[in-house]
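> predicted coordinates and the sequence they were generated for:
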Amino acid sequence: MSTVTTAPRRQGRGGRERILAAAARLFAAQGINATGMEQVAEQAPVSKRTLYAHFRTKSDLVLAHLQELASTGRTLEGVLTREDMPARERVLALFVLPPDDTDPVRGCPYIDAAAEFPDPRSAVHAYARERKLLMVRLVAGLVAELGCREPAELAEQLVTLADGAAGRAMVLDDPDYGRHARAAAEVLLDNALQRAG
């Protein structure tokens, strides 16, 4: 388990950003449930009053953290909206974990969060589900653009591979594990395109 040193307390603006940055580091290093709000305040560094002024509950903080990740594109589905890559390469890029300087490999933050907030009615779990459904829609749009028939079904198969690869990458602490799922995804895409042709 990694250790995180305490930063000296800072005054002034930017408290929310410092809290989110500290939470991101701590959640990546030790997981969501193992990270306490006091620890986030120490790492930010902000007072507990400032922390709770920005985030009334830990659930609020986790949700804001996930929304921040989504806005930066540092998630599996982030590559799907890139305009500088052809559709096929965007789909296959799902099998490359986004660059991250955390150790160990964390896999998919939405799956991690849903596992740590298992009640499907919780705001965190619901947001993770929303992002996973968006991922399927984005992939379906890309494979339809490629000319594949039944894009929704193929998209489900591809995102299942991507999520499985991210999970195994985390368990095995192998950031390059997605290469195995990418090979399977290429076969699925090629077969779908042959049937469409």
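That came through fine.
> hey, let's count contacts and neighbours off CA atoms from now on
Fine.
> the residue nearest to Gly15 when sequence neighbours are not counted: neighbour count?
Using C-alpha to C-alpha, 6 or more residues apart in numbering and skipping the chain neighbours, the partner closest in space to Gly15 is Val46 (6.5 Å). Val46 has 23 neighbours, counted by other C-alpha atoms under 10 Å.
> over to Val46. Which of the three states is it?
At Val46 the chain is in coil, as set by DSSP: H, G, I helix; E, B strand; the rest coil.
> that one contacts Gly14, correct?
No - counting by C-alpha atoms under 8 Å, Val46 stays clear of Gly14, with 9.8 Å between them.
> presented hereafter is structure B, for comparison with structure A:
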Amino acid sequence: MVTAKETTQQRGRGARERILAAADRLFAQQGITATGMEQVAEEAPVSKRTLYVHFRTKSDLVIAHLQALASSGKTLEGVLTLAELSPRERILRLFDQPATDLASVRGCPFIDAAAEFPDPASPIHAYAREQKLLMVRLVTALVAELGCVEPAALAEQLVTLADGAASRAMVLNEPDYGRHARAAAQTLLEHALPRDGSACGEVPT
């Protein structure tokens, strides 16, 4: 038998999910700062009271939104932990735009959020920075697994290419723009990774 308390909890979880789904749609379509809390409540739909029960401030909502994106595996960084892919293929998948229902190219939501909240002390900017630092750590581990003895520098080059390609794809609304950066990444990998048993970065003799 379902108790009244359990029913309330179930309704609460449903409301939170609807709020986050509404925020995801609105933030993607019109940006974070252009979206008001009242608009999110209307889109969910929930009362403003219910919205503020789950998210006391807009900052709380934005961070929860970014956390949900990060855990979904549907961001640029999501491919880096796909165990079914080889380390090299995970890296090269960084240059493919994540699937989306939007008519336009979204780009990287963490870069977008940091741009809308440029103060490094902002909790939203800080969370976006954490995700970008996690991205480079994951790529560093992958290129180290491939045999590079100086993986940090190569990883920074690769993530710079990936973030730059995602930003240009969004600006140009060209979902396949990453192919240019992917070609550059392949060249970097070919020249940086071991060949004929040599160490990373060394020229075979």
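On my side now, so go ahead. Predicted model, so just to flag it, every value in this text is computed and none were measured.
> superposed, what's their TM-score?
After superposition, the two chains reach a TM-score of 0.92 (TM-score structural alignment, normalised by the length of structure 1), with 186 aligned residues with a C-alpha RMSD of 1.0 Å.
> residue ranges for the helices of structure 2, please.
4-30, 37-43, 48-54, 58-72, 87-92, 109-116, 123-145, 151-172, 178-192 (DSSP state H).
> need those in CSV (columns: mean neighbour count).
As requested, those are exported to CSV (neighbours: other C-alpha atoms under 10 Å):
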stretch, mean neighbour count
helix 4-30, 15
helix 37-43, 17
helix 48-54, 15
helix 58-72, 16
helix 87-92, 19
helix 109-116, 19
helix 123-145, 18
helix 151-172, 19
helix 178-192, 17
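> those helices into CSV, with extra columns for distance to Pro204 of structure 2?
Listed next are the helices of structure 2 as CSV, based on distance: least, C-alpha to C-alpha, whole Å:
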stretch, distance to Pro204 of structure 2
helix 4-30, 48
helix 37-43, 59
helix 48-54, 60
helix 58-72, 41
helix 87-92, 21
helix 109-116, 39
helix 123-145, 19
helix 151-172, 19
helix 178-192, 11
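> for Pro98 of structure 2, find the nearest of the ones you listed.
The minimum distance between Pro98 of structure 2 and the helices of structure 2 falls on helix 151-172, with 9.9 Å, by C-alpha to C-alpha.
> tilt between that closest one and helix 123-145?
130 degrees (axes from the mean of the first three to the mean of the last three C-alpha atoms, to 10 degrees).
> show me what helix 151-172 of structure 2 is packed against.
helix 123-145, helix 178-192 (3 or more C-alpha pairs under 8 Å, 6 or more residues apart in numbering; DSSP states H and E).
> which one of these lies closest to Thr33 of structure 2?
For these, the distance to Thr33 of structure 2 is smallest for helix 123-145, at 11.8 Å, taking C-alpha to C-alpha.
> matching residues in structure 1 for the closest one?
Per TM-score structural alignment, the counterpart of helix 123-145 of structure 2 in structure 1 is residues 123-145.
> can you pull up the most central residue in structure 2?
Central residue of structure 2 (C-alpha atoms, centre = their mean): Thr75, 3.7 Å from the mean position.
> surely that one meets Leu69?
Yes - between Thr75 of structure 2 and Leu69 there is a contact under C-alpha under 8 Å: 6.6 Å.
> the closest residue to Arg90 of structure 1 other than its chain neighbours: neighbour count?
Of all residues not flanking Arg90 of structure 1 in the chain, Leu80 sits nearest, at 5.3 Å (C-alpha to C-alpha, 6+ apart). For Leu80 of structure 1, the neighbour count with other C-alpha under 10 Å is 24.
> next one: the one 4 residues further on
Close neighbours of Asp84 of structure 1, defined as other C-alpha under 10 Å, add up to 9.
> what's it aligned with over in structure 2?
In structure 2, Asp84 of structure 1 lands on Glu84 (TM-score structural alignment).
> mind listing what the closest residue to Leu20 of structure 2 other than its chain neighbours touches?
Sequence neighbours aside, His65 is the residue nearest to Leu20 of structure 2 in space, at 6.1 Å (criterion: C-alpha to C-alpha, 6+ apart). His65 of structure 2 sits next to 20, 23-24 when contact means C-alpha atoms under 8 Å, 6 or more residues apart in numbering.
> could you let me know which of those residues ends up closest to Gln39 of structure 2?
Distances from Gln39 of structure 2 to these, taken by C-alpha to C-alpha, are shortest for Ala23, at 9.0 Å.
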